[in-house]
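Chemist: Got a sequence here, can you build the structure:
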Amino acid sequence: MSSNDTSFGLPIPDSALALQRLYHWERTAPDRIACTQPMGGGVVRDVTWREMMDQARRLAGHLKAQGFPPGSKIALLSKNTVWWLISDYAIWLAGHVSVPLYPTLAAETIRQILQHSEAKLLVVGKLDGFEHMKAGIPAGLPCIATPLAPPNDYPKWDEVLSKATPLTGEPTRPADELATIMYTSGTTGVPKGVMHSFGTFAWSILSGLDRVNKIDQNTRMLSYLPLSHVAERTLVEHGQLATGMRVYFAESLETFTLDLQRARPTVFFSVPRLWVKFQQGVNAKMPPAKLERLLKIPILGGIVRKKVLGALGLDQCVLAAGGAAPMPPDLLRWYERLGLPIVEVYGMTENCGVSHATMPGHPRPGTVGVPYRGVQSRIDPNNGEIQVKCPGLMLGYYKEPELTKQSFTEDGWLHTGDKGQLDGEGNLRITGRVKDLFKTSKGKYVAPAPIEDRLVMHTSVEACCVTGANLGQPLGIVMLNPEAAKAAANGGRTDLEASLAAHLKSVNAVLDPHEQLDCIVVVSEPWTVDNGVITPTFKVKRNRIEELYSSNYERWVGSHQPVLWA
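Modeler: Next up, the predicted model:
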C-alpha cells in the first residue's frame, strides 16, 4: 500500500484501517508466509495469512459467544508470538478493545491494570516467571492459554478454537473507534492507560512509511521488543498490516543471536541499550583500535564490515533504527563507520511513537531529525518543552479526564515532557526531561541526559544515571555489563577502576564546570525490570535510583575518590 493514499490529515481512507488490511491479505495472499514462530528445540513453524485469519476468526467467534458487551476490554499477557497478533486481531474482529500487558510485570501491576481496565477475559501466552505473575490475575477472570504458555489450568487454545464457530464476513470498525488501551510503563508513577483508535494507528504507520520507503512485502523483521510497547506495536504489527512484510519472532535471550541469523532482518529496530551491547560484543572479540585501523584499509575494510555485520545477523539490513531513549552520538558514528547507519526515531505512546526521525542517508548524530509529514512541533519558550500535534495523538487516558486535560495545552498540543532545541537545519535535539533537571547546591541546573550519553560509552558500562540534586557536583552511577562485572569479581577491579577514572576525566573535559561529575559509582546489583530500576524498554527509572542510593550520596562524594564501588 502506498503512503500516497492519504493527505496526512483526517479522515484517512478506510482501506488503511487494521481490519480492512487483514481482509486484504486474506484475499490476495492467503498462502504467503506471514510469520515464522520458533517452537523450541530449534523447531520453527511458518504461519500463512490464511492460517492466521482462520484462527483469528475462530477466536473471534468464541469471544462473540461469551456475550460480552461491544467494546469490552480483552487483555493480553504474553511475550511476542504469532498468537499475540492473532489474539489482537480476534479481539478487534469481535468488536472489542485489546489491553496488552508487558510480559515482565509484577503481580501487583498486573492486577491493577486488569482491574482498572475492567478486562472481561485474559489471553495468557509465552511467559518467563509466570509463577510470580499468576497472583495478579483476579479470581474468576476467564483465561485462555495459547501454545507455548507456561503450565496452567486454563482452557487451551487449540481446544477453544476447535469448538468455536468461526466469525464470517468482513465486519469493520470506524476510524474513530477505540482499538486498544496501552498502559505506559512509565519512569514514574502508576501506569496510565493510553487510548488509541483504529484511525490513529492507521495514520501513524502511513506517516512513518512516507518517511521510509524501504518497507514492503519483501521486508523481514525480527519481533522481540514487547508488542505491548508502542514502537513494536506500530512498526511490527501495523507495519505488517500495511505492507504484508514477514515477521520472525525471537525465541529467548539465550537464542537471540541465532534468531537474528535465522531472520536476517532487512529492517531492524532496537533500543540504545541493545545497540550498545552489540558494540561491546564486537569490541570483546576485536580491540576497538584494531577495528578502526582495519576499516580504513581499502577493500579489506569492506570485508571486515561484512564479516562483523554478518556475525551480528545484520548483513542484509537496509534500514536500522533506534529509539525509546536517546542514542549516544558516538555510538551512531561507530555504526556508520561499520556500514550500518542508524536512523534515530522519537515518539511516545501518546502519539503512536510517530513524531520525529532522522532522514535515511542523512545522519545527524545528537539529534532526532525533523518531524514526520503531518506532524507539527514547537518548543515552549518558557521551559524549553517539546510539544507536538498530529492526527496520531491519543484519544486520552482511560478513566482519567483530568490527567488527559493536563497532557494537552489549551490549543491542543501534546505535552511531551521532553526538553529540546533546534539546530540550524531544523533538527530536534533532545536535551533532557523537563522534570529531570536538578539543581546542585551551587544553584546551577544540570541536564543529566547529555552527560549520560557520554558516560555510557565506556566499554564496560551497560547503563548509567547522572544524579545529585543539592550536591556540590553531580555524580554518575553505572551498572557494568555482565562480562565486566565477572572480570571485576575475579580480581580485575584495579584495571577497571583505572579505566573508569580515565573515562571520567575525558567526560568531564567536555562539560561545563557545574556539570562535571564528582565521581563514578559502580553498583553491584544489576538493574532489571524485576527489581523496578528499569522499564521494559530499558529506561532507567530516576525515582527508583533516588530511592535506592540517595542516602549514600554525601558519603560517596565525601570519599574524594574518582571511582567507588557501591
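Chemist: Please make it C-alpha for all contacts and neighbour counts, starting now.
Modeler: Will do.
Chemist: Please, where are all the helices along the stretch 451-566 of the chain?
Modeler: 482-487, 493-508, 542-549, 553-558 (DSSP state H, counting those that start in this stretch).
Chemist: Compile those helices into CSV and extend it with columns for mean neighbour count and distance to Leu403.
Modeler: CSV is the format used below for the helices of the stretch 451-566 of the chain (neighbours: other Cα atoms under 10 Å; distance: least, Cα to Cα, whole Å):
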stretch, mean neighbour count, distance to Leu403
helix 482-487, 15, 40
helix 493-508, 16, 39
helix 542-549, 14, 20
helix 553-558, 15, 34
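Chemist: Which one, of those, ends up nearest to Ser162?
Modeler: Closest to Ser162 of the helices of the stretch 451-566 of the chain is helix 482-487 (Cα to Cα; 45.9 Å).
Chemist: how about TSV for the helices of the stretch 451-566 of the chain, with distance to Val43 added?
Modeler: TSV is the format used below for these (distance: least, Cα to Cα, whole Å):
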stretch	distance to Val43
helix 482-487	29
helix 493-508	42
helix 542-549	40
helix 553-558	51
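Chemist: residues contacting Thr104?
Modeler: Neighbour list for Thr104: Asp128, Val529, Asp530, Pro536 [criterion: Cα atoms under 8 Å, 6 or more residues apart in numbering].
Chemist: how about 7 Å then?
Modeler: Going by Cα atoms under 7 Å, 6 or more residues apart in numbering, Thr104 touches Val529.
Chemist: Any figure for the gap between it and Arg433?
Modeler: From Thr104 across to Arg433, the span is 25 Å (Cα to Cα, to the nearest Å).
Chemist: Likewise for Glu251?
Modeler: Distance from Glu251 to Arg433, counting by Cα to Cα: 35 Å.
Chemist: Likewise for Pro100?
Modeler: According to Cα to Cα, Pro100 stands 27 Å off from Arg433.
Chemist: what's the answer for Tyr397, then?
Modeler: Counting by Cα to Cα, the gap from Tyr397 to Arg433 is 21 Å.
Chemist: next up, for comparison:
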Amino acid sequence: MSQPPLTEPQIKTEHGRVREISVPPLAPAVTHGNLADIPFTNAVEAPAETALTRKGRTDTWWHMTTRDFAREVQAVAKGLVALGLNPGDRVAIMARTTYEWTLTDFAAWTAGLITVPVYPTSSPSQARHILQDAGVRACFVEDVQQSRLISAERGNLPGLEHLWQFSSGAVGHIMDAGRDIPDAAVDERRARTGPESVATLIYTSGTTGPPKGCVLTHGNFFAEVDNAIELLHPVFRSVSAEPASTLLFLPLSHVFGRMVAIGCLRARVRLGHAPSIQTDDLLADLASFAPTFLLGIPYVLEKVYNTGRATAEKMGRASSFDRGARIARRYGEAVEEREHGHGDGPGWGLRAARGLYDTLIYRRIRAALGGHCRHIICGGSPLGRRLAAFFEGAGVAIYEGYGLTETTAAATATPPLKPRLGTVGWPLPGTAVRIADDGEVLIKGGHVFSGYWDARTASAVPHLDADGWMPTGDLGTLDDEGYLRITGRKKDLIITSGGKNLAPAPLEDWLRAHPLVSQCLVVGDNRPYVTALLTLEPDGLAHWQRMHKKEHLSTAELLVDGDLLRNLQQAVDEANSQVSRPESIRRFAVLPRDFTETDGHLTPSMKLRRAAIVRDFAAEIEKMYVR
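Modeler: Have a look, this model is predicted:
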C-alpha cells in the first residue's frame, strides 16, 4: 500500500515572514454516525480480524477479534441502560491504561453517554472537582484504593449514584444487569448520536488554576483521527509485511493516548494496553508484545537513550556509544536534507559507519522498544533536534507533533518523507495555524473543541476569537516552509529586570534531557539574571555514583559534591550554548527532592506548576540572587 500524496500547504506571508499556514484535509468530513459505530462497523466488515491483544493472568497475550470486542461493547452498553443511565448522562473513568478503559469508553458512547476521564493519580480534591463540575452520575474505578478515594467524597457528590470497580468484576456485573435489554434499545440510542453530539469532557491539567472541562464532540475525534491515519500512512497502514500494532502505555485520561486508541480501532490496528510504566514492567511488556509503532513523550525517549548510554558506560564502552550517537545524528540529518532537496542523503562512508554501529548500538536501542518498533509518534513537549536525529539514524522514524486537549490532541505533525528535525511539523490536514502579532499560536480546524464546560448550563462556552481562531497560549514561529516551532508558554514568559524577554521551555527541555537531571525550573522574572532549580534523576544519579565510586554518599553530601556539581555545570553550559548571554543560566541550585504530583509541583500530565514551585522553594531561589 503506497503513501497517499500529501497536499502542499498554503502559506501566507506578511512583511516577509510566514504568518499562516493551512493544509487541506486528506479525509472527508464525517456527516453522520459517531465513535460508537467503529466496533460494530469493524465486526461487520472484518469479523475475524484482531482488534485488540490482551494480557492474561499468566502474562501471555491473546487476541480478541473485532466481532468479540463489538459483542462486549454491546453487552456493557445494555447493562448501563438497564441501570438507569440516560442519553447525555456523564460517566467518569478513573483507571490506568487498561482494556477495561477502552471497553467502557465505547460502551458508554454506544448507550448515548458522555465519558469523563479522571487521572488515576488524582488527589481527592482533584477528583471531587471534576466529578462535581461534570455532574457525573456514575464512576468506574480500577481498584480498591481508588474506590475508597471516591467513596470518601460521596457526601460531596450527591449526583453520583453508581461506583463500579473493575478489579472486583464490575464489567461482568454490568453485563449481567443488561441481559434482558433488547439490542434494539441500544441500537436506537446509538443511531440518535451524531458527529455534533458531545463525546467526552476532558479536564485540563490546571497549571494556572482549577481544571476546565474541554467539550469534545464525536466529530472532533473523527476530524482528528481520520486525517492522522491518512497522514501517518506508514504508521497506521504498515507498509511492511508485518501488520501494524501498538502497545499503549500513556494514560487514556490524557487526550493524546485516547486519540491513538480510537485511531487504532478506526484503522484496525492491533492495540494492546500496558498499565504499568515502571521501567522493568514496561520493557517486559514491550518485548513480549513487539509493537511496530509507539506513542511516546520525550521523557520516555530520553530514558531509553540515557539507559543505553549508561549500560555502555558500565561495560567500558561509553566512547563507542558516543561515536555511534554522533553517527546516528549525522545520518538522520543527512536523510532530512535529502527529503528537502538539499543534498544526496547519507554517503557511502556514513552508511557503512551506520551499519557497523547498528550491530553495536542501534539494535539494542530498538530492542528496548520491543525489537520491531520502526515509528514513534511523540508529543507532550518538544523532543529536540539532537534526540530526533539520533532515533532517525538508529532506525526509528520520529513523528513529532503538537496539540492540546482543546484540539483533540495533535494540531500539527511531522509529515512522512518531509521531516524537519526540531520542529513539530506542519498543520494536521484540515488545520490552519497562524502566529499572532504577539507570537501566540492560533489554530483552526474540525478537531478544535466546542468550548469549555459550563456546569450551570451543562453546555459548552465557545472559546474562539471573532475570526474563528483558537488562542493556544503557546508561543511559536513558522519557518520559510511553514514548519512550526514551539518556543514556550505565553504565561510562562520571563522578563528580567533588564527588560530581556525569554521563554524558559527550551532551556528546561535541554537540561531535562541530561541523564542526571529529572526536572528543571528556570527563574528570572523581574530578576537581574536567569537561574534554575534542578532535581536529580534517581536512575541517572545511581549510575553516576557507581561509576564515580560514591555510593556511600548521602543525599546531603551529594548536593555539595564537587564532581557532581561540575557535571551539572557542564550540562548547564551546554544548555546556555543554545541561547544568548542575557538568556543564559548564571546560577543553579540542586534540590534535595524531586517535584511530584503529590506535593503539588506537577500536574497529572507531568507539567510544572510554576507558581507552587516558586512559592515552596522561595528560600533556595533567593540564595541564588545573593552576591
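Chemist: quick revisit: tell me which of the helices of the stretch 451-566 of the first structure sits nearest to Asp423 of the first structure.
Modeler: Comparing the helices of the stretch 451-566 of the first structure by Cα to Cα, helix 493-508 comes nearest, at 22.9 Å.
Chemist: residues in contact with that closest one?
Modeler: With contacts defined as Cα under 7 Å, 6+ apart, helix 493-508 of the first structure is touched by Arg454, Leu455, His458, Gln516, Leu517, Pro562, Val563.
Chemist: same deal with stretch 322-336 of the second structure?
Modeler: 345-346, 350, 354, 357, 361, 386, 389-390, 392-394, 419-420.
Chemist: So which bits of that stretch are buried?
Modeler: 324-336 (16 or more other Cα atoms under 10 Å).
Chemist: from the residues you listed, which single one is nearest Ala152 of the second structure?
Modeler: Closest approach between these and Ala152 of the second structure, by Cα to Cα: Ala325, at 51.5 Å.
Chemist: Helix, strand, or coil at that closest one?
Modeler: helix (DSSP: H, G, I helix; E, B strand; the rest coil).
Chemist: Okay, strands next: where are they in the stretch 451-600 of the second structure?
Modeler: Taking DSSP state E, counting those that start in this stretch, the strands of the stretch 451-600 of the second structure run over residues 451-454, 459-461, 470-478, 484-489, 494-495, 501-502, 517-523, 530-536, 585-590.
Chemist: In JSON lines: the ones you listed, plus mean neighbour count and distance to Pro39 of the second structure.
Modeler: Below are the strands of the stretch 451-600 of the second structure laid out as JSON lines (neighbours: other Cα under 10 Å; distance: least, Cα to Cα, whole Å):
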{"stretch": "strand 451-454", "mean neighbour count": "20", "distance to Pro39 of the second structure": "28"}
{"stretch": "strand 459-461", "mean neighbour count": "16", "distance to Pro39 of the second structure": "28"}
{"stretch": "strand 470-478", "mean neighbour count": "20", "distance to Pro39 of the second structure": "32"}
{"stretch": "strand 484-489", "mean neighbour count": "21", "distance to Pro39 of the second structure": "35"}
{"stretch": "strand 494-495", "mean neighbour count": "20", "distance to Pro39 of the second structure": "48"}
{"stretch": "strand 501-502", "mean neighbour count": "19", "distance to Pro39 of the second structure": "48"}
{"stretch": "strand 517-523", "mean neighbour count": "22", "distance to Pro39 of the second structure": "41"}
{"stretch": "strand 530-536", "mean neighbour count": "23", "distance to Pro39 of the second structure": "45"}
{"stretch": "strand 585-590", "mean neighbour count": "19", "distance to Pro39 of the second structure": "51"}
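Chemist: Pipe those strands into a markdown table and attach distance to Leu286 of the second structure per row.
Modeler: Below are the strands of the stretch 451-600 of the second structure laid out as a markdown table (distance: least, Cα to Cα, whole Å):
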| stretch | distance to Leu286 of the second structure |
| --- | --- |
| strand 451-454 | 37 |
| strand 459-461 | 40 |
| strand 470-478 | 34 |
| strand 484-489 | 31 |
| strand 494-495 | 41 |
| strand 501-502 | 40 |
| strand 517-523 | 24 |
| strand 530-536 | 27 |
| strand 585-590 | 34 |
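Chemist: What is the neighbour count of the aligned partner of Glu230 of the second structure in the first structure?
Modeler: Superposed on the first structure with TM-score structural alignment, Glu230 of the second structure falls opposite Asp210. Using other Cα atoms under 10 Å, the number of residues around Asp210 of the first structure comes to 17.
Chemist: for Pro70 of the first structure, same thing?
Modeler: Residues near Pro70 of the first structure, counting by other Cα under 10 Å: 11.
Chemist: how about it, what's its partner in the second structure?
Modeler: Pro70 of the first structure maps onto Pro87 in the second structure, by TM-score structural alignment.
Chemist: ok, now how distant is its match from Arg456 of the second structure?
Modeler: Using Cα to Cα, we find Pro87 of the second structure at a distance of 19 Å from Arg456 of the second structure.
Chemist: what's the answer for Ile114 of the second structure, then?
Modeler: 17 Å.
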